[in-house]
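# Predicted model, plus sequence, below.
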Amino acid sequence: MAKHGKKYSEAAKLVDAETLYEPAEAVALVKKAAPAKFDETVEIAVRLGVDPKKQDQAVRSVVVLPHGTGKTQTVLVFAKGEKAKEAESAGADFVGDTDMINKIQQGWFGFDVCVATPDMMGEVGKLGRLLGGKGLMPNPKAGTVTFDVAKAVQEIKAGKIEYRLDRAGQIHAPIGKASFSEEQLAENLRALIDSLIRNKPASAKGLYLKSAAISSTMGPSVRLSLQSFR
């Protein structure tokens, strides 16, 4: 059994591991039980009633959190001509085409999110092994392959996140920082759960939202009551 530090042990005493907490109470507890001196990220883990082995039950989408994640995303856009200018005007941190592709092939990864115009994907595809392994490959489902690069950049900067089902049938995603207000965390939480519900696979049967818990980076997990979302 893993041993926890004194701060974690003290924080864990605030949480009843058997209780399902209402969203407002859960985020208040997570904030109170965040033991680190740095501004911890608050994350959610949701177990879904789907079969991750079935392609038609894959859950993958994006959501713009009302209050962002608390982290400024560094955005790279693969585009040419006018689209490159649009990306720069929208606030993209890096914009280019073959020059950026060559830079990545040489080992540069100074960005968090990639956006590409569809006409660039033939070239960007050469980076499949490099970007795919880090979850950075532009994808139409995530809205990162688009000619509307300005909108894509603005949404990412505003707090858009991508989530996807893992092999265990769970979704893991950030919903803010411990320094956020309880209201901000609760609204971000609601936005994410609502997005999951909207993206429920048609072939999924039975209980869809099975269980969920939220926690800060260094804090204990707080089990969430999903009744109000259902």
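Ah, there it is. Numbers count the residues shown, from 1 in each chain.

# hey, let's count contacts and neighbours off CA atoms from now on
OK.

# gap between Gly110 and Thr74?
For Gly110, the distance to Thr74 under the criterion C-alpha to C-alpha, to the nearest Å works out to 8 Å.

# what about these two, which has more around it?
The neighbour comparison of Gly110 against Thr74 (other C-alpha atoms under 10 Å) goes to Thr74, with 17 against 12.

# ok, the more buried one - contacts?
Applying C-alpha atoms under 8 Å, 6 or more residues apart in numbering, one finds that Thr74 lies in contact with Ala92, Asp93, Gly110, Phe111, Asp112, Val113.

# Put this next to the previous one:
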Amino acid sequence: MKHGKKYSDSAKLVDRTKVYDTNEALDLCIKTAKAKFDETVEVHVRLGVDSRHADQQVRGAVVLPNGTGKKVRVLVFAKGDKVDAALEAGAEYAGGEEYMTKIQNEGWMDFDVVIASPDMMGVVGRLGKILGPRGLMPNPKAGTVTPDVARAVTEAKAGKIEYRLDKTNIIHCPIGKVSFGTEKLSKNLDTLMAAIAKAKPAAAKGQYIKSCVVSATMGPGVRVNSNKYVAV
């Protein structure tokens, strides 16, 4: 794959054979972000599990202490008082079948997170083929299916992110913006990695956290020493 000059210049700053301490890796990540916009910093964690087995799935959610730097638009499926509670908590949209119809018939997707009260999952379930592939389907493990929709909205707005394995046994997550600086990004990364370490399946054998790489949106990957994150 051919890269542009900015990427090539940035890549020269990174020693591909080296595993960096967290702060050093994030410093490099910030230095290699050359785009004109505030790039997102992402972490890519390869785990020693097999996602094909149900007992080796790794999935959950965690609130990053410094947020993600992204404005999150929240859609809540709820009834009665919970609609008002969700809107008061900051949800952009809250309601029932009218939103299901809008998504199905109009292809409406002006939201980033979907939360549902348990009694609405019959409605939301009909949207599985649309929301599922986009990673937007509410899920109890991620805290997005809950009776307390107001709290879920507050957490989503505060920087709650969901982590889950892809088919190649890697977790990809945003941990903030380049403008956050090393200290804030480091706290976010530590929080996410602690949650992933805690979520280690009992069926996982051998080395659990195989590798950890951070990168800015348009920058090269920087390998992070993941030894301190290994679950005891």
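Received, thanks. Given the structure is predicted, the values throughout are model-derived calculations rather than measurements.

# Just the TM-score for the two chains, thanks.
Structural agreement between the overlaid chains, expressed as a TM-score with TM-score structural alignment, normalised by the length of structure 1, amounts to 0.98; 229 aligned residues with a C-alpha RMSD of 0.8 Å.

# Can you report how many residues lie near Lys83 of structure 1?
19.

# got the contact list for the equivalent of it over in structure 2?
Lys83 of structure 1 maps onto Lys82 in structure 2 when the alignment is built from TM-score structural alignment. For Lys82 of structure 2, the contacting residues are Val149, Ala150, by C-alpha under 8 Å, 6+ apart.

# Please apply the same query to the one 5 residues further on.
Leu87 of structure 2 is in contact with Tyr93, Ala94, Ala150, counting by C-alpha under 8 Å, 6+ apart.

# Check how far the helix or strand encompassing it sits from its aligned residues in structure 1, on average.
Using DSSP states H and E, Leu87 of structure 2 sits within helix 81-89. Here the mean offset of helix 81-89 of structure 2 against structure 1 after fitting is 0.6 Å, by mean C-alpha distance after the TM-score superposition for structure 1.

# buried sites along that helix?
Lys82, Val83, Ala85, Ala86, Leu87, Ala89 (16 or more other C-alpha atoms under 10 Å).

# distance of the nearest residue in space to the second one that is not next to it in sequence from Leu75 of structure 2?
Taking C-alpha to C-alpha, 6 or more residues apart in numbering, and ignoring the residues beside it in sequence, Val83 of structure 2 has Ala94 as its nearest neighbour in space, at 5.4 Å. Distance of Ala94 of structure 2 to Leu75 of structure 2, computed by C-alpha to C-alpha: 6 Å.

# again with Arg16 of structure 2
41 Å.

# residue boundaries of the strands in structure 1?
Taking DSSP state E as the criterion, structure 1 carries its strands at 41-48, 60-64, 75-78, 94-96, 113-116, 160-164, 170-177, 209-216, 222-223.

# So which residues make contact with the first one?
It refers to strand 41-48 of structure 1. 30, 169-178, 208-217.

# And these, which of them are buried?
30, 169-178, 208-209, 211-217.

# and Pro220 of structure 1, how many residues sit next to it?
Counted with other C-alpha under 10 Å, residues neighbouring Pro220 of structure 1 total 24.

# my bad, Ala142 of structure 1
20.

# what's next to stretch 101-110 of structure 1, contact-wise?
The contact list for stretch 101-110 of structure 1, computed with C-alpha under 8 Å, 6+ apart, reads Thr74, Glu123, Val124, Leu127, Leu130.

# packing partners for the lengthiest helix in structure 2?
Of all the elements of type helix in structure 2, the one with the most residues (DSSP state H) is helix 182-198. Applying 3 or more C-alpha pairs under 8 Å, 6 or more residues apart in numbering; DSSP states H and E, one finds that helix 182-198 of structure 2 makes contact with helix 22-31, strand 59-63, strand 170-177.

# separation between the residue of structure 1 positioned farthest from its centre and Tyr8 of structure 1?
Distance from the C-alpha centroid of structure 1, by C-alpha atoms, centre = their mean, peaks at Gly81 (30.5 Å). Here Gly81 of structure 1 is placed at a distance of 52 Å from Tyr8 of structure 1 (C-alpha to C-alpha).

# Alright, I will stop here.
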